[in-house]
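**Student:** What would the 3D arrangement of this be:
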Amino acid sequence: PSHLIEHVYLGCQSQAESLRMLRKYNITHVLNCAGYKGPRPEPHASPYGDIGIEYLEFQADDYEDYDITQHFAEAFQYLDQAKRQRGNVLVHCALGINRSAATCLAYIMQHQRKTLFEATRLIKRKRKVALTNRGFQVQLVKFAKSIGLLDK
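**Tutor:** Coordinates of the predicted model:
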């Protein structure tokens, strides 16, 4: 996974499924931006059972007309909670390219007060193949403008 800021890592589904990788990076929380597809005893139950990793998911779709911003408030609250608990969060979707990257970028803007350009540059430096969904790009521009971070 790509280490973006102090407690936030951006990755993909296969990394979220690797207990070895989660332990290597001291991941204490997982935010799944694509919804869990595997078997589990009840809907929204953590795929991590009782191994000490907290889990939150939302079911976002990776297509241009999907409103990714509807998930930002819940995701930001979860990321802040992990930070308060001195944990590390793996934010992922299927490939770690669009849904999770857009969520991380918005979080970095809002909580580190980085402009859209600065936050995008940070993510692209760490994960070159990120943020290819044009619809999400437009939504992130609008989000940045709404919080006064479109430009300095």
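
**Student:** all contacts plus neighbour counts: C-alpha atoms, from now on.
**Tutor:** Fine.

**Student:** Which residue ranges of this structure form strands?
**Tutor:** With DSSP state E as the criterion, the chain has strands at 2-5, 8-11, 29-32, 54-57, 89-92.

**Student:** Which one of those strands lies nearest to Q110?
**Tutor:** Q110 lies closest to strand 2-5 among the strands of the chain, at 13.0 Å (C-alpha to C-alpha).

**Student:** circling back to that earlier point, need the winner for burial among the strands of the chain.
**Tutor:** strand 89-92 (a mean of 29; mean count of other C-alpha atoms under 10 Å).

**Student:** Dump the strands of the chain to JSON lines, plus distance to R121.
**Tutor:** As requested, the strands of the chain are exported to JSON lines (distance: least, C-alpha to C-alpha, whole Å):
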{"stretch": "strand 2-5", "distance to R121": "11"}
{"stretch": "strand 8-11", "distance to R121": "14"}
{"stretch": "strand 29-32", "distance to R121": "22"}
{"stretch": "strand 54-57", "distance to R121": "26"}
{"stretch": "strand 89-92", "distance to R121": "18"}
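
**Student:** and this one, so I can compare the two:
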Amino acid sequence: MAYLTPWRSETCEDMLHRGSTSRLDYINYVHEDNRHTLNSISELGPLTKTPEADEISQYLKEMRKILEAYPRYGTPPEPTLIVENLYLGTTSNADNLALLRRHKIKFLLNCAGIPIVRPDREMRHYKNPSSPVVEYEELNTETGESYDISDHFMKGHQFIDHARNRGRVLVFCPDINCSGAICISYLIRKGHCLLQATKMVKHARNAALFNKGFMRHLIVFARDRGMLERSFSHLGAVQFEGLMKVEERPSKSHILVIR
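**Tutor:** This is a model prediction of the structure:
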């Protein structure tokens, strides 16, 4: 394209500095050059919307209504029960051995692991004689919006299933996005529709997920499993009362169930 040709712009600027062309001519030249660039781009053809793109855009809008509803900042100080034996919390929760012992949490899933520091975390957690943790796992994720978090769904789900069959598991990360996405995807895997799963995590944590790229991956994940709601009309984005109830079972474990 013309604006990438060095000698053209240099020649024009030289002419302007030498006074052999007027500033108006220079401006007209630049505008003409920009028109040439725009014409070149237009030759690529119009950007077309596909039904799939429209669907993702629509569900993204609905997810954001839920996730950005008040209260949207500030997570609870302690881990929150999402479903039986599955807790969602923070890195500071995971580092608090007394808290883990109090909640009887024996498994940890770090959704933002760093391989180089994994030995230190393992030593601090389940290799520490005073720790209640018996098993620790990491997902080596990234937090950019272009990052495909769905690459880690299967490993995360397998560990959560493994842990829940043996006790309580805490899913956590330094921020909220990776752990929030893993928990929402797990609920989808277990039979909850996308927006319902999103509401469950939002209701539990206030701030659950802000990464729009991760939301898109969750939409695709749910769509591929037939877990997208057919209608949004009955799902009030900010109405959480009555969505769930805590039901007492004989085992005294708290289970979140959908009415």
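
**Student:** all helices of the stretch 1-150 of structure 2, in order?
**Tutor:** Counting by DSSP state H, counting those that start in this stretch, the stretch 1-150 of structure 2 has helices at residues 6-18, 23-42, 51-67, 91-95, 97-102, 118-124.

**Student:** okay, which residue is most central for structure 2?
**Tutor:** In structure 2, the residue lying closest to the centroid (C-alpha atoms, centre = their mean) is F214, at 3.6 Å.

**Student:** thinking it is in contact with D148, fair?
**Tutor:** Yes. At 7.2 Å, F214 of structure 2 and D148 qualify as touching, with contact defined as C-alpha atoms under 8 Å.

**Student:** just to revisit the earlier point, of the strands of structure 1, give the one that comes closest to A119 of structure 1.
**Tutor:** Closest approach to A119 of structure 1 among the strands of structure 1 is made by strand 2-5 (9.7 Å; C-alpha to C-alpha).

**Student:** Of the strands of structure 1, give the one that comes closest to K124 of structure 1.
**Tutor:** With C-alpha to C-alpha as the criterion, K124 of structure 1 lies closest to strand 2-5 of the strands of structure 1, at 9.9 Å.

**Student:** re the thing from before, who wins for proximity to A144 of structure 1 among the strands of structure 1?
**Tutor:** Nearest to A144 of structure 1 among the strands of structure 1 is strand 2-5; the distance by C-alpha to C-alpha comes to 18.4 Å.

**Student:** counterpart of the closest one in structure 2, which residues?
**Tutor:** Counting by TM-score structural alignment, strand 2-5 of structure 1 lines up with residues 80-83 of structure 2.

**Student:** Repeat that for stretch 60-71 of structure 1.
**Tutor:** Taking TM-score structural alignment as the measure, structure 2 aligns residues 141-152 with stretch 60-71 of structure 1.

**Student:** To which residue of structure 2 is T132 of structure 1 aligned?
**Tutor:** So T132 of structure 1 corresponds to F210, using TM-score structural alignment.

**Student:** Nearest residue to its match in space, please, no chain neighbours.
**Tutor:** Nearest residue to F210 of structure 2 in three dimensions, chain neighbours excluded: N177, at 6.4 Å (C-alpha to C-alpha, 6 or more residues apart in numbering).
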